[in-house]
Structure formats: C-alpha cells, structure tokens
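K.L.:
Sharing a sequence plus its predicted fold:
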Amino acid sequence: MYNPLHSINELDVLVVGAGFSGIYQLYHIRKLGYSVKIFEAASDLGGVWFNNNYPGCRVDSDHPHYQFSLPELWGDFTWKERYPSARELRDYFQYVDRKLDVKNDVFFDTRVVAAHFDEAISRWIVTTEQGHVVRPRFLVLCVGFASKSYTPQFKGLEKFKGIWYHTAHWPKDDVELTNKRVGVIGTGASGVQVIQEAGPIASHLTVFQRTPNMALPMRQKVLESKMQEEQRMLNPSIFRRSRQTGGGFSFERYPKSLFSATPEERLLYWEDTWAQGGFHFTASNFNDFLMDEAANREVYSFWRDKVRNRILDPKLQEILAPTVPPHPLGAKRCSLEQSYYEVFNQPNVTLIDLNQTDISEVTSKGVTTTNGIEHELDVLVLATGFDSLTGSLTQIDIRGVDGISISEKWANGVYTNLGMTCTNFPNMFFIYGVQAPTAFANGPTLIEIQGDWVVRCIKHMMENDLKAIYATPEAEAEWRGLVINTGYRALINRAKSWYVGANIPGKIVEPLNYTGGVNKYLEIIEGIADRGYEGFYFNGCSSPGKGFSPQDLCE
C-alpha cells in the first residue's frame, strides 16, 4: 500500500504539531516558497483542542483574542460563545483548513519519536514511530507546553473496576456521568471544568482537593453575529495592541501601585474588572499586585469575600476560600468558572480536603482515604495535570551535536536562548514552551510573536545560504539568568505549581517562564534579530553573530 510519507526525504522545514503554532509556521514558510510539512501525532488538526474532550473543556482567553490574526481567517468566521468550547475550536480549525488548505501539507497519525542533528550535512535526522526517516534542514517543534500528561502513582489504580480516565486522554465518545457516582482528583483547570459539568447530573460527586483554585468568574455569554460584524472593524487594532501588553491581551495592568490608590478607587476598580469577567481581574489589576505581598493580600481578600458569598457552608468556605491564602493569588493559574462554587452547595457533592485526610489507595470500588473511609465510585476522573513546559520536548529523543539529549541537558536545570533555541541543537526552534512568557500570555499572541521570529530567522539563513545557526553558551546562560532572576522576584513563583515544575516528583524546581511580559519579550527578541542575531553564530564559526554580512560568516 502506497504511503505518501515514503516520498518525503529532504525538506527545508519540518514542523512537528498541527495546532495554532504549527499551522502558523506552515502558512508563513509555505508563502516563502520553501518545502515544508507538518508531522502530527493525532488524526486531525487542532493540537490540544483535538486531543482534549473531557466534559466542559473550553478556552480561557476571551473573544476576540483567541484566534489567528491573519485577515483571511477572521473576516467571515462567526463565533458562538465569548469563551469557545473545545468542540467549537475544532470547528474553527476545520474552517482554517478550508481557507488555507492546511491538511494538504500535514501527515496525521505520525508521531515523531527521535531526532538528531548531523553536522556533516547540516540537517536533522527525524524518525517517526512507524520508522520513517526524514531529513529537514530546520526542525520547528510546535508541540505546546502541555502534551505530556501526569498521573501520580496511586496505589491500586489498576484494581479499580469502574471507568477511569485522565482528562488529557478522555475518549472521543462521551463517557456517561448522568446518575453515576463520580470522583474527581484535582482542582486545576480541567478539574474545575469537569466538576461544573458533573455536579448537576451525577448521583454523587466526590471532589478530592489539595489546594483550592482561586478561580475567577468567566462571565460566559452567547455572541451575536451582528456584534461580531462590528467587532471585526477593531480586530487589527486589537491584535496590534495585544503585542503591546504584558499578557498578550488588548487590556493591560492598571498604571498605579495598589497602595497609591485610595481604598475607594481600589474597590470600585476591582468591582469593575470583576464584572467584566475572565482575566480582566488579574491582567488588569494594579501593577504591583504580583510583586508586592501586601498588595497581593488585599487583592486576595477581595476575591475571598466574593467567593464566600456564593458558598453556604462555613466549613466549605474555609476549604475553598481560606481566610489565610495558601499562596499568593496568581502564583497558581487562576481557572475561569461559571458555576463552580455553587456546585458545592448541592447535597450530592462531597469535598475531601487532602490536607486533612489524604488518598490512601484506589480500590476495586473507589478511593480510600487515610481516615479509613472508602468513597465508592463508578467513574474516576484524574485531573492531575501535565509535565508542563519541558515534558512536551523531553518525551522525544532529541539529541544535539554532542549526542546529549534535551532530556539530559535539562535534567539539572533548563537552559535555552530566548525560550526558542538551545546550544548544541542548531537549526532547531520550539514555540510556546519553556523560558518564554508562555504560562502568562494569551496563547495565539505569543505563538505569532515567536512564529514571526522563527520564520524571519529561517528566511535570513536561506537567502544568505547559511547552513546552520547555533545559540552560544554565553547567550544561553544569560537568558537563563534573566528568567531565574526575574522569576524569583515575582510572587508568581511562590507556590508548588507547574509554573516552576513542582508538580512533578524529582523535577528541578525553578522558574520556567519569562515573567517580564509579552511586550518586553517581543522587544528583546526583535532586538536580537535586528542586531544580526546577537548571541548566535552561523555555520559553526566561533564568533557570535553581530550583524555580519554573508561574506563575513564562517563556512
């Protein structure tokens, strides 16, 4: 049987992943006339939005921020909701394909398992799970920051006779939760979304919580087509403005420190941003609330009181919105919710505080806690998160010119240059990953910013016949230092979270995101390119690039 993959041998560019970033790369590289293909492990477009099917799954960036900024894509697509569901986003990716003919250059069900760089030919040797080999000049990894799920080693999980799934591996066919005894372990983003859906329909819902989620009101609404037609006139300004702000949205921090404002000014402003919903409350808050602990505590107190007003039981108020915060607000990702707190007012819902009584083991019937109680279940949902930011790359056997894998390189701490490249891994770029503003940015905004930089670099090399680009160890160490130093100054890193890798046993705990803001990040990386790719060298020469002309570059 003919497999078109057999006809692919050498490419200018191989992109891995067919989500937002992979499609953006394909679109721009193809426009330049270079040979480019995407290898995608799944069977269709969408990346995380194709793979995630759990109940309630939806995006937490509001319309119109969560879409491509390409004019040919926002001109005639009508969104249904302010915060689209995974199903609607899958429809959007099919629309993108119809407009851009994406699938013609995508190989689906093609998982990349290994890649190593051959300096003799200045190409990557990439191997798929099926054993196919392709030799691209450039390797662009668009695998996202959360493609490696994490399941804790629960004792006895294999004995459970009911149905259990990690939210990241939810089947395409719906799992029946109606009139079932459902247990959810974890109250991160996917946990919050599943709990909202399961609470009203389950015969009983048991939630196992270790750390309360400081969730924010989504303020979901149906979008009218007429409103969107008027909105489209502003889209170019919204997309440009999103590159000028710290969070990659069109709204920005309040330009004052918290205690420089009067109590009345603070209260009225908070009420306004709270009413707007979504990340307006955090992304538009006072400019020092993520840097000053006293300011953060004031913001937390406002959040706590708002939430407690929705919870009837004083004991549950203290578990879900404690008097003393377990960590600064924003140090763990604030999920968006619609009816999350009301669910706990229902008589069919039990909240287990794992700080008081932990999980002992999973039995054939359910989950037993250390107080000896067995919680019988029909369905067990593991909302236990991901080996975020690094795991997406380290699960692939990627080896540089020294034979060392990316997993080995990062075993004792992450080193990248600009959160897009690594020393000894020439001609390899990764997007929306570690040591970029990833966790603190609107996804499409950062993806397009990094994507533009990568495309510009590839174009520069192709036009000047430069065979390979290497990040210098000095530049890599400098970027790591910037990420670490700015990260530790922010309250964001004062929690045991995936922001710092603390959710994965044995993983080095350190800041894994650049916290200086999307706008500052854009300024830095564009300046690097403008100065002739300062901090890099080409074709194996020992001098870092500083605006060299082609004839000056080593061959």
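P.N.:
Yep, it's here.
K.L.:
make it CA atoms for all contacts and neighbour counts henceforth
P.N.:
Fine.
K.L.:
Name the single longest strand found in the chain.
P.N.:
The longest strand of the chain (DSSP state E) is strand 133-141.
K.L.:
What lies in contact with whichever helix or strand comes after it?
P.N.:
The C-terminal neighbour of strand 133-141 among helices and strands, as given by DSSP states H and E, is strand 163-166. Strand 163-166 is contacted by residues Ser149, Thr151, Asp378, Val379, Leu380, Val381, Leu382, Ala383, Thr384 when judged by C-alpha atoms under 8 Å, 6 or more residues apart in numbering.
K.L.:
Buried members of those residues into PyMOL, please.
P.N.:
With 16 or more other C-alpha atoms under 10 Å as the burial test, the buried ones among the contacts of strand 163-166 are selected in PyMOL as follows:
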select buried, resi 149+378+379+380+381+382+383+384
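K.L.:
Go through the contacts of strand 163-166 and name the one nearest Thr421.
P.N.:
Thr421 lies nearest to Ser149 out of those, by C-alpha to C-alpha, at 23.5 Å.
K.L.:
Apart from its neighbours in sequence, what residue is nearest that closest one?
P.N.:
What sits nearest to Ser149 in space, not counting adjacent residues and going by C-alpha to C-alpha, 6 or more residues apart in numbering, is Phe386, at 4.1 Å.
K.L.:
separation between Ser407 and Leu354?
P.N.:
32 Å (C-alpha to C-alpha, to the nearest Å).
K.L.:
Next: Asp44.
P.N.:
Distance from Asp44 to Leu354, by C-alpha to C-alpha: 38 Å.
K.L.:
out of the two, which sits in the busier spot?
P.N.:
Asp44 (19 against 16; other C-alpha atoms under 10 Å).
K.L.:
how about the closest residue in space to that one that isn't next to it in sequence, what does it touch?
P.N.:
With sequence-adjacent residues excluded and distances taken as C-alpha to C-alpha, 6+ apart, Asp44 is closest to Phe108, at 6.4 Å. By C-alpha under 8 Å, 6+ apart, Phe108 lies in contact with Phe39, Glu40, Ala41, Ala42, Ser43, Asp44.
K.L.:
and here's the other structure:
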Amino acid sequence: MTRDDSHLVVDAIVIGGGFGGCNSLYKLRNLGLSVKLIEAGGAFGGVWYWNRYPGARVDTEMPSYQFNIPAVYKRWDWSERFPGDDELRRYFQHVDSVLGLSRDTFFNTIVTGVQYDNGTGRWNVSTDAGLTASCKYVIAATGSSYKKHCPHFNGLENYTGQLIHSADYPKHLDVKGKRVGIIGNGASGLQIVQNLAKEDCQLNVFIRTPCFAIPMKQRSIPPEEAEMMKGYYDGIFERSYNSASGFPHNTIFQSALQANPEERKELFDELWARGGYSFLVSNYYDFLLNEKANSIFYDYWVKQVRARMTDPAKMDLVAPLKQHMLVGTKRPSLEQDYYEMIDRPNVTLHDLKNSPIIEFDATGVATGNSQVSQHHELDVLIFATGYDAVTGSLLDLSIVDKNQVPLAEKWKNGVLTHLGLMVPDAPNLFIVYGPQAPTSLANGPPFIEKEVDWICKAISKMQQEGITAIEPTQNAAEAWREQVVAVSQNTLYPKTDSWYMGANIPGKRREPLIYLGGMQSWWKACMNSLHSWEGFATSI
C-alpha cells in the first residue's frame, strides 16, 4: 500500500509504537473508534526497536514486563529472566501477529506538527512523509527515551574516527584490535562496557559520575517453567497494578533506622542474592527519604562491589569508601559482571571530574586541564549519553493548542499537566508515559495500562454524556504541579542532578519530571477526577 501524501480522517491518532502506543491502539479500537498509529521506526517496540547495542536488555524481570492480554501471553514464553533486545523485538512481532496492529499503523513516519483547529474542534497532524490526519483525539505515546542527547565537546567535529550513539548502534561493529572510547555511565553505558570489555580491544571508559549498579542475577527460563508461571499471571499483574511502583515485589514498611545492624545485614544479604530490583523495592522504605538510611545502603553496597575488584585505583573511582552519591536518586542499573569487567587490564577508567575532557581532534580526545593534559587515541567513540528524557520527544511533536500557543512556549516556565495525562487548552490530547506521572519510576507496562485505561474510561464517559471535548483547567494543572513538587521535596531526589530532574540536558529547566507519590496515590487522583470531571472543563 502506498501511503505517501495520504490524508486520514479518523477518531484518534496514536503517536508512538512502544508499549504505550500499542496498548492505546488495541484498547481504543476495542471502544469502536477508528484509530491509526504513527511510528518513527520500522517496527513496533519503541525503545526496544532502537536499542541494539551489545548487551541491551530490560532490567525488569519477567513475567511482569509485558502486556496483560491473555491472547498474547498464552502463546508466548520468555526465555530469560531479563530478556535482551532481540527477544523483546520478537515479542512485539508476536503482539502484532496476535492483535493485528500493523494494519492500522504507518511506520517510518515522523510527526512534525500537531495543531488544534478551533473551527472543526479537531486536531490536524502532519508528518515528514506527507501523511496528514484530522482526528478528534490525539494520544501522544512518544515515551521517555527517544530524543537522543549528544553532548557538545570542543573540537568534536574534527574527530575522524567512528562516532556512535548507543541508540544508533550499527548492526555489526568490529572492535578487534581497536581503541574504543565510551562516554556515559548509565544503564546503556554499563551494558556496553560489560560486553565490549570481553572483546580483544582497548576500552577507555570516561566516567564523570560513577553508576550505582546492583546484581541482575540473570538466568534462563526453561519452557516448562515459563508455562507453569502463567498460572500465577493474574496474581502477578494484580500485585503490579496495586503496588506503589508497578513491581510485584514484596514490600517492607519499616525504617532502616529501626532495625539493628544484624537484622539489616540479614535482609540485605537475602535481597542481594535474589538479584534484580528486589534490593531496592523490597527493602527498608526510607532510603530515598532519609540521608542516614541512604548511607546504610551505600556502605553495604560499596563493600559488595569492592570485594569483586582487585585494582585499588579503579575501586576508589567507581566505589569510593566515602559516600559520593545518594543511592537510587539517579536511575539504578542492573549488572551481570560489570565490576569484574572494568577490573580487566584492557579496560582503562578515566576520571572526568579530576581530568575533564578538554577537546577532541582528528585522532582522539585530550583530558586534563590547561596546565597538564593527556591525549587518548580512539578509533571508535561511543556516546552512551542517554536522552532528552520524558519531555524531549513530546516537544518535538510541535504541539499547538487551541489558543495557537506551542507546547514549548506553554512549558517554558515549567511543565504543566493535570495528572500527567492532559494539558490545559489542549482538548482531547492525552499523554502516555509523560511528565508529572509515576512514569520512569514505575514498571512500564502495568503503569501504561493504567494510563490507557483512564483514557478509555474518560472517552467512554464523554460518549455516554454527550461531551465532545475535555481539557484540564489551569487551576487544576497548577495545583497538580504544586503537588508534584511538594512530594519531590520530601525525598532525596532533588539533591541529585539527574534526568528525573531534567538536569542532564544543558539549558533544560531543572524541575521534578516524575510524580514521586507512587502509583496508588496517582491512580486515586485519576479516578476521583472521573466522578464529576473534577479539574476538567467539558464541551457539549
């Protein structure tokens, strides 16, 4: 089918083909709406379509990271506790084959404009492929991790080696005998390092802020175990929906300060051996609220890490005995053998706080200062520098509201949404996995299902009541922003510069981008708003 220069007139347009977009398309179609999905990539998967670097894998364990759709999961068995990117792409292909999502999807198409037409009461959507659309509802499911962040360095344009961003990793990259540099020490950087370190290359890891990583404890899942677990899926999904974080883990409502050292060590040892995020989400609740409790976590962690390494200088850089970070206030990572791999002789760690990057030239990079510098020859340079997270992809849609005000202008003094779901003066525009909702601090699929469920409930209620449009009031959005800020200030998150706070992008406003009150508090507010459209203006 040729889709160039086509014009669609439909009930709803969904933007983005990850978990949020696929779930939206599926559930909106079930409401009887005419729906089309527009996706920038060549297939479904969202971040799992783009992430193809060595070692890329999800850090939420199965079976809680998937769609709760029996028709999908009854014929799908996960092969690993933490599946890799290849398996996740195959999963999305399976989802498509079961649900028939492709027939309503335009791939390799980037949305370039979303503008409200007051005359028709509809949204006009434009794309780079010539496709245009008119719709009543827009669901912006662009995700938190799409717009790549490539930092500026002096002289980078002069570098003649191979330059790669982790989200654009080539299908084949031969590093044998090469000098490889990697900048960025988050989840993608960690996964790339622990894989490339095993190759016959000289790996230079440039570290400004050491990561906080805990054991993944990866393992294979035999087919019979995967099938057996389906008997528990209802309980696992229900637990995920009703938890604060979207994870089905056990929780402890006890302060770390109330337990004695022996009790703490017993619990820490148990959760550390269990692997995954159990060490954080099944542990004492107050490590993100109290610095003294946080330091207890750090002291345990640093001993575990240093025991796995032999090089004292490397230990002092990545796991110094004196606490250098607040545990959990940047995105925690799961590792398999990261600390053993950076301890290898073919891996050199560069401390960018003491010797920052000065400039690049044709053959590599100089670090140090104006008095003393060192040049590092690099054949390959990898940016694992993440994304303009949470808001970047939304702003790139060039959304213009009913008053002809661009979203970028509306948010120049801070993000403003109601419940992280809608924006004032933008009728029937819904956001999935965006700012001011639990989003990146919740397990994605269960949280996304709650968001999409609310959108469907709202549309159904509109249809029943003869309402043509809803939009949040300015007062409601301002009150929600105040609540997002207030909850954040009761935690340790604001004490750290992270993408949770918008602090990873130069010039980006520093503010809490994630609602930290948990899924249950957020969901209660969402459901209360549906009773009598509290916080919303309606149009007949």
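P.N.:
Thanks, I have it. Predicted model, so just to flag it, every value in this text is computed and none were measured.
K.L.:
With both chains overlaid, what TM-score comes out?
P.N.:
Scored by TM-score structural alignment, normalised by the length of the second structure, the superposition of the two chains gives a TM-score of 0.97; 537 aligned residues with a C-alpha RMSD of 1.3 Å.
K.L.:
returning to what we had before: the residue nearest to Asp44 of the first structure matches what in the second structure?
P.N.:
Aligning on TM-score structural alignment places Phe108 of the first structure opposite Phe107 in the second structure.
K.L.:
so how many other residues sit close to Pro255 of the first structure?
P.N.:
The burial count for Pro255 of the first structure: 11, using other C-alpha under 10 Å.
K.L.:
What are the neighbouring residues in contact with the most centrally placed residue in the first structure?
P.N.:
Geometric centre of the first structure, nearest residue: Phe145, 4.8 Å, by C-alpha atoms, centre = their mean. With contact set as C-alpha under 8 Å, 6+ apart, Phe145 of the first structure has these partners: Ser388, Leu389, Thr390, Gly391, Ser392, Tyr432, Gly433, Val434, Thr438.
K.L.:
How about the helix or strand hosting Glu478 of the first structure, which residues are buried there?
P.N.:
Using DSSP H and E, Glu478 of the first structure sits in helix 473-489. Across helix 473-489 of the first structure, burial judged by 16+ other C-alpha under 10 Å covers Pro473, Ala475, Glu476, Ala477, Glu478, Trp479, Arg480, Leu482, Val483, Ile484, Gly487.
K.L.:
Let me know the closest of those residues to Gly506 of the first structure.
P.N.:
Ile484 (18.9 Å).
K.L.:
about what we covered before: in helices, which of the contacts of Phe145 of the first structure fall?
P.N.:
Gly391, Ser392 (DSSP state H).
K.L.:
Closest to Val455 of the first structure out of the contacts of Phe145 of the first structure?
P.N.:
Tyr432 (14.6 Å).
K.L.:
Let me see the contact set for that closest one.
P.N.:
Tyr432 of the first structure is in contact with Ser21, Cys142, Gly144, Phe145, Thr438, Gly443, Leu446, Ile447, Gln450, counting by C-alpha under 8 Å, 6+ apart.
K.L.:
farthest-separated two in those residues?
P.N.:
Taking C-alpha to C-alpha, no two of the contacts of Tyr432 of the first structure sit farther apart than Phe145 and Gln450, at 14.0 Å.
K.L.:
Can you check which helix is longest in the second structure?
P.N.:
Per DSSP H, the second structure has its longest helix at helix 444-465.
K.L.:
For it, give me the average deviation versus the first structure.
P.N.:
With mean C-alpha distance after the TM-score superposition for the first structure, helix 444-465 of the second structure departs from the first structure by a mean of 1.2 Å once superposed.
K.L.:
Could you list every helix and strand in contact with that helix?
P.N.:
helix 19-30, helix 233-241, helix 519-532 (3 or more C-alpha pairs under 8 Å, 6 or more residues apart in numbering; DSSP states H and E).
K.L.:
buried ones in the very next helix or strand once past the shortest one?
P.N.:
Okay, so that is helix 233-241 of the second structure. Sequence order places helix 261-274 as the next helix or strand after helix 233-241 of the second structure, per DSSP H and E. Neighbour-count burial for helix 261-274 of the second structure, counted by 16+ other C-alpha under 10 Å, picks out Arg264, Phe268, Leu271, Trp272.
K.L.:
OK, contacts around the closest residue in space to Glu478 of the second structure that isn't next to it in sequence?
P.N.:
Residue nearest to Glu478 of the second structure in three dimensions, not counting chain neighbours: Leu416, with 6.7 Å by C-alpha to C-alpha, 6+ apart. By C-alpha under 8 Å, 6+ apart, Leu416 of the second structure lies in contact with Lys410, Val423, Pro424, Ala477, Glu478, Arg481.
K.L.:
And for Ser243 of the second structure?
P.N.:
Met519, Gln520.
K.L.:
which position in the first structure aligns with it?
P.N.:
Aligned partner of Ser243 of the second structure by TM-score structural alignment: Thr245.
K.L.:
Following the chain past the helix or strand harbouring Lys99 of the first structure, name the next helix or strand.
P.N.:
For Lys99 of the first structure, the host element (DSSP H and E) is helix 86-100. Heading C-terminal from helix 86-100 of the first structure, the first helix or strand you meet, by DSSP H and E, is strand 106-107.
K.L.:
That next one vs the second structure, average distance?
P.N.:
Mean deviation for strand 106-107 of the first structure: 0.5 Å (mean C-alpha distance after the TM-score superposition for the first structure).
K.L.:
tell me, stretch 321-339 of the first structure lands on which residues of the second structure?
P.N.:
Taking TM-score structural alignment, stretch 321-339 of the first structure hits residues 319-337 over in the second structure.
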